[in-house]
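# coordinates only, sequence not included:
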C-alpha cells in the first residue's frame, strides 16, 4: 500500500462525515476504500454470521399488524431523509411494541422544522440527532404530504427523484427549496388533540453494525445513513453497490430486513424516501457486511417509553 493511500485511510478515520465524503468523492479513491472493506469482510466472515437468525428477514411479514412498516414517503425537493426515516421507524416500533394496539403516525415535519440540533432543515441533517430529539422532546403525530393526518403533516410536495434528463416531468431539481418554520401547535385543523398532549417519547441508542440484524429481528426497523452518489439515484432493482458517479449527499433510510440474492450476495432491505415510483416500489437492497458507502457506521434505534 502506498504512503498516499495510507494517509487517505487514516484521515478518513478521524475527519468528519462531510469532510470524508469530500475526500472520497473521487471515484477511484472511493472504490479503493470499498475494496479494503471487501477484503476485511472475506477474512472475517464469521463476524457477520449471527446465530439463530434466519438467512432472510422482512419486518413486514413478522409484524403484519403494523402496515406502517411498508409505508413509503416522498421527501420532495428537501434533504429531509434524516427526519422521515426516524419518524417512520419510531412509528413502526410503537406499533410493534404495543402488539399492534397503538398506531400513531409520527411527524417528520416537526423534526424537520423544530429540531435545530438535527441539521439545517431542507439543507440536510443527521438521523441520530433526530433519534435524540425523540428522547429529549418527543414527536407529535403527522402523516405524509396531503394526508391531513395527525397534528403536523408533511408540507413539502412530492417530485420525481431522478438524474434529470429530457422528458422528466416534475423533477425535484426544478422545485424551489425552502424549509418550513417551526410551529408549536397543530397545523391540521381537523386533528382533535392539542399539540402539548400529542407527544410520544422514547429512548435512543447506537446500533453496532454487527448487532443490527439481531436488533431488527427483535425490536423492529432501525435507521442508517450512507453516502449517496448519482448512480444510486438511477437504482431500479437488485443489490446496490457503488460503481461510479459523483457524491450527492448523505442519505438516511429505514432498514426493515436482510437477505441474499441468487448469487449469494448479502444485502440490507431498506425503505427510501423517493416515493413508490423509485427503485423497487420505494424499497432497495444494498450490499451488507462490507460497510457499503459506510452504511454500517451509523445505525441507530430507540424504544417507546
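That came through fine. Computed from a prediction, not measured in an experiment: that's the story for all the values here.

# Could you use CA atoms for every contact and neighbour count after this?
OK.

# in terms of contact, does residue 284 touch residue 271 like I think?
Yes. Using Cα atoms under 8 Å, residue 284 is in contact with residue 271, at 6.5 Å.

# Neighbour count: the two, which is higher?
residue 271 (30 against 23; other Cα atoms under 10 Å).

# Not counting sequence-adjacent ones, nearest residue to that one?
Of all residues not flanking residue 271 in the chain, residue 283 sits nearest, at 4.5 Å (Cα to Cα, 6 or more residues apart in numbering).

# how long is stretch 69-85 from one end to the other?
Using Cα to Cα, to the nearest Å, one end of stretch 69-85 lies 11 Å from the other.

# how far out from the middle of the chain is that stretch?
Stretch 69-85 has its C-alpha centroid displaced from the chain centroid by 8 Å (Cα atoms, centre = their mean, to the nearest Å).

# so what's the residue most central in space within the chain up against?
In the chain, the C-alpha closest to the average C-alpha coordinate belongs to residue 253, at a distance of 1.3 Å (Cα atoms, centre = their mean). Each residue near residue 253 by Cα atoms under 8 Å, 6 or more residues apart in numbering is listed here: 81-82, 85, 223-225, 270-273.

# Let's see that with 6 Å instead.
Going by Cα atoms under 6 Å, 6 or more residues apart in numbering, residue 253 touches 85, 223-224, 271-272.

# quick one: which of the residues you listed is nearest residue 21?
Using Cα to Cα, residue 224 is the member of those that lies nearest residue 21, at 15.9 Å.

# Output the contacts of residue 253 as JSON lines; include the columns distance to residue 26 and secondary structure.
Below are the contacts of residue 253 laid out as JSON lines (distance: Cα to Cα, whole Å; DSSP: H, G, I helix; E, B strand; the rest coil):
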{"residue": "85", "distance to residue 26": "28", "secondary structure": "helix"}
{"residue": "223", "distance to residue 26": "26", "secondary structure": "strand"}
{"residue": "224", "distance to residue 26": "23", "secondary structure": "strand"}
{"residue": "271", "distance to residue 26": "27", "secondary structure": "strand"}
{"residue": "272", "distance to residue 26": "25", "secondary structure": "coil"}
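
# Comparison target below:
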C-alpha cells in the first residue's frame, strides 16, 4: 500500500533533501554520477535510488479489478483511503450528467508520438541548460496575464482547442517580451479547423488530435476571442461557464446535453470594430511535438513557455480536489487536453502543474498537479507546441526589412484581395506524398565541378518557358534528351483535366503525382491560349492579376472550373490523341524526388535540364518585383509549383533562377530569384 513502504521512502527523501540542500537532486531525470561514472556523493546516490524506487513502485501499481468499476461516493472513499498524494471529493452536479455528456467533455484522441511527429521534434531538446527544481510560468513570465487565466469549455468537448489557444496566447506574449497581450479564440479554432476532428466529440465518434490545431495555427491563423462573459475580441466563446465540476453555486448548472459545434463564421462579432477577420489573425511560425521525456519537456517550457498536453482521463480524475494526482480507481472515460505550465516537488513527490478548462471552481483554482516522471496517464507522451510568427505583414509594409536586395512593391490588384482569394493562385498541395516518394540516391559530390552560375536558357533553347511547373520541365527535358531534335510544348490542360489522382484540377494538385502520370499515361501537346496550337491548348486566357500597369484584361473574379477530360485533340490538329502522347522514360528510373542537397539539385539540372519545385508561399512573395527573394515576414498563403532553370551568385548571395507561370509581366520578365528552395520533383 502506498501509505506504508512508498510513504516511508518519501519521508526519507524529504529529510535527506533538507540536510543536503542542492538543487535538482530530486529531479526524476537527475543522474547522481559524473561523466566518469563515479557517484558525486553518497547523499546524491541515496536520493536518486530512493526517488527512482518510489517512482517505479508508483508506475507499476496495478489497479484492482473491482476498483475500476467504482463510481460516485464509493470511488471517492476508496481513493482517499488508498493513498494520500491527492484528495478526492464528489461533485454532485457533475455526477448528475449523463455518461455521454461527461465523456463528450473529453474531446481528445490521446496517442504516443507518431513516426512523422518524431521527425519534427522541438530543437530545444539538444540545448544545454540548468533545470530548476521548481518552475512556474505564472511567476517567471508575470507580465503575461494569459498564463494565469482559467477558461471554461462549458458543455462542449473543446478541451483540445482550449489547450492549444491558451498555450499559443501565452507564447505570443512571451515571444514579444510582454508587448503583445492577446487571447486567441477557441471558437475560431473549434469551428473552422476541419482537419482537427469534429469540434466536440463523444465516446463513439472520431476524436480530435491536438497537433492538427497547431498546424492549423501555422497555415490558417487564429483570430482573437475571449470567454463568454467578457465577450472581447473578434470571436468570443459562444457558450457560458457552468458548474459542471464544482459544488459551488455562482454559475448556472451545465447544459443537459453537448452543444453543437458552432458554424465556421469568418467574420468578427458586430461589437468588435478594431480589425477585420483577416486582419485580426495571428499565425504560428512552426508546429512540433516534444520528445516524451521529462528533461525535453522542461527545456521546452523553460525556453518558449507553456505547452499543450493530452492524457488519458479515468473516473477518479473527475473527483480531483487538490494534491498530486495519480490514477487510483475508476474506468477509462476518454482523452483530455490541458496546458502544462511548470513543475515542482511536494514532500518528495515530483509533479507537473497544469491549467484545466473547467473554470476556476474546479481543482486548485482551476489548476491541478499530476505525478511527474512516470508518464502518468500518458501525460508525457502527447506534448505538442509551436512558435508564434511575429510580426504580421500589412500591405503597406511590404518592403523587405533585411539586407537582401529590395524585391517588394505594393501590388494594388493583390492588395485588394482577401487571403482566400489569394490562395486561388497557389495550387501546389502540401506534399505529404513526399514522405512516401522515391528519392534520388545520395552520392559523393566532393570531386564534382559545379559552375558558380548556370542558366539553362544559355545552354539549351527551351520552348516551354511560360507553361506550368510540371509540363514546362517535361517539355524542356524532351528537347534536351533528344539533342534538340524534338521541340514540343506538353499540354497543361491534358494534365490538369485527366490526372484524377493528381488532386483537384484548378483547385490545386500534387506535383509528384503529375510526373507519375506522365510516366504511366503520357501527356499530349498543347500551347497557351493565344497560340492555340497542339492537341489540347490551354483553355483560359492570360490576365492581369499580378501587375498594376497591364495591357491584359483583369482576371476572372472566380476560379475557372476544371476542364472536362477529353481523350481527343482539337478539330484543327492533325494527329489523334493517343498518337500525340509523350511519356516519361519507360526503361529508366520512375519519377523521383531530390533530397534537400544543393549540389545534387545543381547536378541534376546540369545533366538533364530544369526541375519542378514546390514551396510554401508567404504574403510577402506576392509583392516581389526584382532581386533575390527571401521570406522576411508575414503568414503562409498556400503552396506553389514553379520551374528551376539555373543558379548564380550576386553580391555574395547565392540564388536559384526560377520560371514562374504568372505571365511575363510579373517579376523579372516572368522570372524571379530565390535564396533557397526545397521539395524538388523529377
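Sure, I can see it. What you see is a predicted model, and the numbers here were worked out from it, not measured in a lab.

# Quantify their similarity with the TM-score.
The TM-score (TM-score structural alignment, normalised by the length of the first structure) is 0.80; 259 aligned residues with a Cα RMSD of 2.3 Å.

# coming back round to it: so which of the contacts of residue 253 of the first structure comes closest to residue 204 of the first structure?
Ranked by distance to residue 204 of the first structure (Cα to Cα), the contacts of residue 253 of the first structure are led by residue 223 at 11.4 Å.

# need the contact list for the equivalent of the closest one over in the second structure.
Matched to the second structure by TM-score structural alignment, residue 223 of the first structure sits across from residue 308. Residue 308 of the second structure makes contact with 163-164, 338-339, 383-384, according to Cα under 6 Å, 6+ apart.

# repeat that with 8 Å
163-164, 167, 210, 337-340, 383-385.

# try residue 266 of the first structure
Counting by Cα under 8 Å, 6+ apart, residue 266 of the first structure has contacts 258-260, 287-289.

# name the element the aligned partner of it in the second structure belongs to?
When the second structure is aligned by TM-score structural alignment, residue 266 of the first structure is paired with residue 350. Here residue 350 of the second structure sits within strand 349-355, counting by DSSP states H and E.

# Could you tell me where the next helix or strand after that strand falls in the first structure?
Downstream of strand 349-355 of the second structure, the next assigned helix or strand under DSSP H and E is strand 367-371. Aligned using TM-score structural alignment, strand 367-371 of the second structure spans residues 283-287 in the first structure.

# After superposing, tell me the mean distance of the matching stretch to the second structure.
Stretch 283-287 of the first structure, aligned to the second structure and superposed, deviates on average by 0.3 Å (mean Cα distance after the TM-score superposition for the first structure).

# List the buried residues in that stretch.
Within stretch 283-287 of the first structure, the residues scored as buried using 16 or more other Cα atoms under 10 Å are 283-287.

# picking that back up, mind checking what the residue nearest to the centre of the first structure lines up with in the second structure?
Superposed on the second structure with TM-score structural alignment, residue 253 of the first structure falls opposite residue 338.

# quick one: that match from residue 366 of the second structure, how far?
For residue 338 of the second structure, the distance to residue 366 of the second structure equals 11 Å [Cα to Cα].

# With residue 279 of the second structure instead?
The gap separating residue 279 of the second structure from residue 366 of the second structure is 32 Å, by Cα to Cα.

# what about these two, which has more around it?
Neighbour totals were compared for residue 279 of the second structure and residue 366, and residue 366 leads with 19 against 14 (other Cα under 10 Å).

# Next up, the contacts around the more buried one.
Contacts for residue 366 of the second structure (Cα under 8 Å, 6+ apart) come out as 150, 355-360.

# at 10 Å instead, please
Applying Cα atoms under 10 Å, 6 or more residues apart in numbering to residue 366 of the second structure gives the contacts 148-152, 354-360.

# mind checking how far it is from residue 245 of the second structure?
To residue 245 of the second structure, residue 366 of the second structure is 10 Å away according to Cα to Cα.

# Need the overlap of contacts for the two.
358-360.

# so which of those residues comes closest to residue 475 of the second structure?
Within those, proximity to residue 475 of the second structure (Cα to Cα) peaks at residue 358, which comes in at 60.4 Å.

# Just give the nearest non-adjacent residue to that closest one, would you?
Nearest residue to residue 358 of the second structure, sequence neighbours excluded (Cα to Cα, 6+ apart): residue 152, at 4.8 Å.

# The one you found: what's it in contact with?
Counting by Cα under 10 Å, 6+ apart, the residues that residue 152 of the second structure touches are 158-159, 162, 227-228, 237, 239-244, 356-360, 366.

# For ChimeraX, what selects the buried ones among those?
Buried residues within the contacts of residue 152 of the second structure, as defined by 16+ other Cα under 10 Å, are selected in ChimeraX through the command that follows:
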select :158,159,162,227,228,237,239,240,241,242,243,244,356,357,358,359,360,366
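
# Map the contacts of residue 152 of the second structure onto the first structure and name those still in contact.
When you map these onto the first structure and apply both residues aligned by TM-score structural alignment, their matches' Cα atoms under 10 Å, the shared contacts are 158-159, 162, 227-228, 237, 239-244, 356-360, 366.

# Also compute the angle for the helix or strand harbouring residue 171 of the second structure relative to strand 349-355, please.
Using DSSP H and E, the element containing residue 171 of the second structure is helix 159-175. Orientation note: helix 159-175 of the second structure sits at an angle of 90 degrees relative to strand 349-355 (axes from the mean of the first three to the mean of the last three Cα atoms, to 10 degrees).

# what's helix 159-175 of the second structure aligned against in the first structure?
Per the alignment by TM-score structural alignment, helix 159-175 of the second structure matches residues 81-97 in the first structure.

# Same question for stretch 322-329 of the second structure.
Using TM-score structural alignment, stretch 322-329 of the second structure pairs with 237-244 in the first structure.

# Could you tell me the end-to-end distance of the matching stretch?
17 Å.

# what sits against residue 277 of the second structure?
Residue 277 of the second structure makes contact with 222-224, 234-235, 265-269 under the criterion Cα under 10 Å, 6+ apart.

# What is the aligned counterpart of it in the first structure?
That one, residue 277 of the second structure, aligns with residue 195 by TM-score structural alignment.

# mind checking how far its match is from residue 304 of the first structure?
For residue 195 of the first structure, the distance to residue 304 of the first structure (Cα to Cα) stands at 19 Å.

# now residue 297 of the first structure
Residue 297 of the first structure is 24 Å from residue 304 of the first structure, where distance means Cα to Cα.

# of the two, who's got more company?
Higher neighbour count among residue 297 of the first structure and residue 304: residue 304, with 19 against 16, using other Cα under 10 Å.

# excluding its backbone neighbours, what's nearest the more buried one?
residue 202 is the one closest to residue 304 of the first structure (Cα to Cα, 6+ apart), at 4.1 Å.
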